[in-house]
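Novice: Structure for this input, please:
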Amino acid sequence: MRPKIYITRKLPEQIIEGLRGNFDIRMWDEEEIPVPREVLEEEVKEVDGLLCLLTEQIDESLINRAVNLKIIANMAVGHNNIDVHSATERGIMVTNTPGVLTETTADLTFGLLLATARRMMEAADYLKSGKWETWSPMQLTGQDVHGATLGIIGLGRIGEALAKRAKGFDMNLVYFNRSRKYEQEKELGIDYLPIEKLLQVSDFVCILLPLTPDTAYMIGKEQLKLMKRTSVLINTARGGIIDEKALYQALKDRDIWAAGLDVFEEEPVSVDHPLLTLPNVVTLPHIGSASIATRMKMAALAVQNLADGLAGDTPRNLVLLNKT
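Specialist: Model (predicted):
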């Protein structure tokens, strides 16, 4: 009997065609709608492999329903949607898709920084609504990016790629990371600072950390108070790292100048979320890796991880407990 696989979202045929010769495949046949929890609970019972997205919560309850499950392949870098501890205790491998989305996410992060700093979305709406009647000296003025200080919280692959882009704008670079990266400091011309000092000196702060128990609500009321009133906060990592209630209040009170957000604590974010009501917030629907080429690479890597694990090989991107 061939191993069984369940895929939680419709993927392009060219991505999964290589699996068909060796595995029995079932797949949720919707691209825009996540698989309902009750469907996933039934499908997971007898499968050997599961390919999932961030939209699925692969918690202990779901894992305990899976009698034959050997591998969970997440089509994402982050894996906070998976109870890795429970999976590991059951001998179930967990994989992710790092590396392939680094440059694309760095592009989006810097683009969001520019759009927020220069009020691009607000200006576009201003034009489309017929408000542009004349030129005036301080109309829709924003913050300069060139020559400003960029603070990167989380100098991983994406953080390094972002730093390279910022150098092209002659930005001054500082970073905070759980451990110092001396080689990158020399290569990128970036200085290490404790997070409190970074928040105080930076004109732009970019969050590029995974969401873990240690980073949850890492940026809250006290941290936001350290920032300049002219500063901009960008998050393309994970919602939940920033306390959204505290951020809303800081933006409303103009304690910081603006924010650019590609991620939220609950996704999809409600259209009546308070942050969406503020003019000094640019919001995006979690599109950090959303280029055609990158999403295809992510899917292909998730499929390869799945196939390797079910073939008895160690997948290239195995998530270990000490990395969660």
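
Novice: from here on, contacts and neighbour counts on C-alpha atoms
Specialist: Noted.

Novice: For Gly142, give me its contacts.
Specialist: The contact partners of Gly142, by C-alpha atoms under 8 Å, 6 or more residues apart in numbering, come to Ala117, Arg118, Arg119.

Novice: closest to Arg316 among these?
Specialist: Set against Arg316, the nearest of these by C-alpha to C-alpha is Ala117 (38.7 Å).

Novice: just checking, the closest one touches Val145?
Specialist: Yes - with contact defined as C-alpha atoms under 8 Å, Ala117 reaches Val145; the gap is 7.1 Å.

Novice: Looking at the two, which one has more neighbours?
Specialist: Remark: of Ala117 and Val145, Ala117 carries more neighbours, 26 against 18, as counted by other C-alpha atoms under 10 Å.

Novice: Let me know the secondary structure of Glu32.
Specialist: Assigned by DSSP: H, G, I helix; E, B strand; the rest coil, the conformation of Glu32 is coil.

Novice: What about it, how many residues nearby?
Specialist: 8.

Novice: And for Leu155?
Specialist: By other C-alpha under 10 Å, neighbour count at Leu155 equals 24.

Novice: Could you do Ile7 as well?
Specialist: The burial count assigned to Ile7 is 23, neighbours taken as other C-alpha under 10 Å.

Novice: Same question for Leu226.
Specialist: 17.

Novice: right, and it touches Glu196 too?
Specialist: Yes - using C-alpha under 8 Å, Leu226 makes contact with Glu196 at a distance of 7.1 Å.

Novice: thinking again about what came up before, I'd like to know which of the contacts of Gly142 is nearest to Gly260.
Specialist: Ranked by distance to Gly260 (C-alpha to C-alpha), the contacts of Gly142 are led by Ala117 at 8.8 Å.

Novice: give the contact list for that closest one.
Specialist: By C-alpha under 8 Å, 6+ apart, the contact set of Ala117 is Gly142, Gln143, Asp144, Val145, Val232, Ala258.

Novice: again with Val319
Specialist: Neighbouring residues of Val319 by C-alpha under 8 Å, 6+ apart: Val84, Met93, Val94, Thr95, Asn96.

Novice: And this one, please, so the two structures can be compared:
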Amino acid sequence: MPRLLITRRLPDPVLKAARARFDVTLRDDTTPMSADELAEAMTQYDAILPTLGDRLSEDAFRGEIRCRLLANFGVGYNHIDVAAAKAAGIAVSNTPGAVTDATADIAMTLMLMTCRRAGEGERMLRAGHWGGWHPTQLLGQHVSGKTVGILGMGRIGKAIARRCHFGFGMDVVFHNRSQVQDAGVPARQLATPAEVAGQADVLIAALPATPETWHMINADVFAAMKPTAVFVNIARGDIVDEAALIAALKAGAIAGAGLDVYEFEPEVPEALTAMENVTLLPHLGTATEEVRTAMGMMAVDNLVAFFDGRDLPNPV
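Specialist: Down below sits the predicted model:
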């Protein structure tokens, strides 16, 4: 059986399915692999199932490479130098589709928590500082009927748009690098991220992380936002200039932020953790049993197809 390295523990049904077809080595460690570990693994295994944080840069593709497939666990693959992999004769797959609804749900969670000051209220209550209800306590922002701006109108962006429009009656504006013929809801496509930012009461980032989108959300975008607006990121951390976000929050240029991802993850700046108007989650976008299992099974499907000589269901 082909030798397969799984870089971090996955749900049990996924491991069972993988072991039925492959000689599996499970790295039972929750931290990402180092560059040297990954480079060595490339020489020892027929396939690797990596995930977020396992940085397969150009340096990983050196020596007597045995690996022929990187079956990524996750839709995002910015941690993999795909061009270097393909130059080395290594195919790459990912797990789109399975992540869509769960990630969109986290966007809604962050929008509501930040606009309604839910995190701030829970911290106050847990600290024993709640003195009881009164009419002007923790007044937040109403989201129903407001305008949501979405940066990136792919599967996840469209799922967010549906939730905002049908669930909260929000108007939808968006920016996408290519023309979107059908956003799934009444929506207006605008030419630049700054134009979307200028109209949005809530600005949500749903962009893929690529060299082209690095720091696409920057000081200019935050300067265009309303001082009452909230920024939400459920995509990848490095699409945002985190220093510019912190500066905008400190200056009161925007009202708050809800973040599930960070530019230098897992490091989160103290400037963010100290702010009451910022909701911070530990990258929970796909963190449900059902979704993580579906992602793992999709990765296994790609592995099985490859070693059966069939086309990859989800090639990158």
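
Novice: List the TM-score for the superposed pair.
Specialist: TM-score of the superposed chains, computed with TM-score structural alignment, normalised by the length of the second structure, equals 0.95; 314 aligned residues with a C-alpha RMSD of 1.5 Å.

Novice: Present the contacts of Val319 of the first structure as CSV; the columns should include distance to Asp191 of the first structure, neighbour count and secondary structure.
Specialist: Formatted as CSV, those follow (distance: C-alpha to C-alpha, whole Å; neighbours: other C-alpha atoms under 10 Å; DSSP: H, G, I helix; E, B strand; the rest coil):
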residue, distance to Asp191 of the first structure, neighbour count, secondary structure
Val84, 34, 25, helix
Met93, 37, 24, strand
Val94, 34, 28, strand
Thr95, 32, 27, strand
Asn96, 30, 24, coil
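
Novice: Redo those residues as TSV? Include distance to Tyr175 of the first structure.
Specialist: As requested, these are exported to TSV (distance: C-alpha to C-alpha, whole Å):
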residue	distance to Tyr175 of the first structure
Val84	28
Met93	33
Val94	30
Thr95	28
Asn96	25
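
Novice: Farthest-apart pair in these, please.
Specialist: So, those by C-alpha to C-alpha: farthest apart are Val84 and Asn96, at 11.4 Å.

Novice: Which residue in the first structure aligns with Arg117 of the second structure?
Specialist: Under the alignment (TM-score structural alignment), Arg117 of the second structure pairs with Arg119 in the first structure.

Novice: List the contacts of its match.
Specialist: By C-alpha under 8 Å, 6+ apart, Arg119 of the first structure lies in contact with Leu140, Thr141, Gly142, Asn280.

Novice: what do you get for Asp255 of the first structure?
Specialist: Contacts of Asp255 of the first structure (C-alpha under 8 Å, 6+ apart): Leu224, Lys225, Met227, Lys228, Arg229.

Novice: What of Thr103 of the second structure?
Specialist: Ile156, Ile234, Gly285, Thr286.

Novice: From the residues you listed, which land in helices?
Specialist: Mapping the contacts of Thr103 of the second structure onto helices (DSSP state H) picks out Ile156.

Novice: Who are the packing partners of the longest helix along the second structure?
Specialist: Ordering each helix of the second structure by length in residues (DSSP H) puts helix 289-307 first. Secondary-structure packing of helix 289-307 of the second structure (3 or more C-alpha pairs under 8 Å, 6 or more residues apart in numbering; DSSP states H and E): helix 12-21, strand 69-71.

Novice: In terms of secondary structure, what does the shortest one contact?
Specialist: By that I understand strand 69-71 of the second structure. Packing contacts for strand 69-71 of the second structure, counted by 3+ C-alpha pairs under 8 Å, 6+ apart, involve strand 47-49, strand 91-93, helix 289-307.

Novice: Give me the mean distance between the first one and the first structure.
Specialist: Between strand 47-49 of the second structure and its aligned partner residues in the first structure, the average distance after superposition works out to 0.5 Å, using mean C-alpha distance after the TM-score superposition for the first structure.

Novice: In the first structure, which residues correspond to that strand?
Specialist: Using TM-score structural alignment, the residues of the first structure aligned to strand 47-49 of the second structure are 49-51.

Novice: what do you get for the longest one?
Specialist: Alignment note (TM-score structural alignment): helix 289-307 of the second structure is matched to residues 292-310 of the first structure.

Novice: again, but for stretch 140-159 of the second structure
Specialist: On the first structure, the counterpart of stretch 140-159 of the second structure by TM-score structural alignment is residues 142-161.

Novice: How far off centre is the matching stretch?
Specialist: Relative to the centre of its chain, stretch 142-161 of the first structure is centred 16 Å away, using C-alpha atoms, centre = their mean, to the nearest Å.

Novice: same question, stretch 65-73 of the second structure
Specialist: 22 Å.

Novice: what sits against Ala41 of the second structure?
Specialist: For Ala41 of the second structure, the contacting residues are Leu5, Ile48, by C-alpha under 8 Å, 6+ apart.

Novice: Can I take it that it is in a helix?
Specialist: Yes - looking at Ala41 of the second structure with three-state DSSP, it is inside a helix.

Novice: Now do it against Phe174 of the second structure, distance only.
Specialist: Going from Ala41 of the second structure to Phe174 of the second structure by C-alpha to C-alpha, to the nearest Å gives 42 Å.

Novice: quick one: which of the contacts of Arg119 of the first structure is most hemmed in?
Specialist: In terms of neighbours by other C-alpha under 10 Å, those top out with Asn280 at 22 neighbours.
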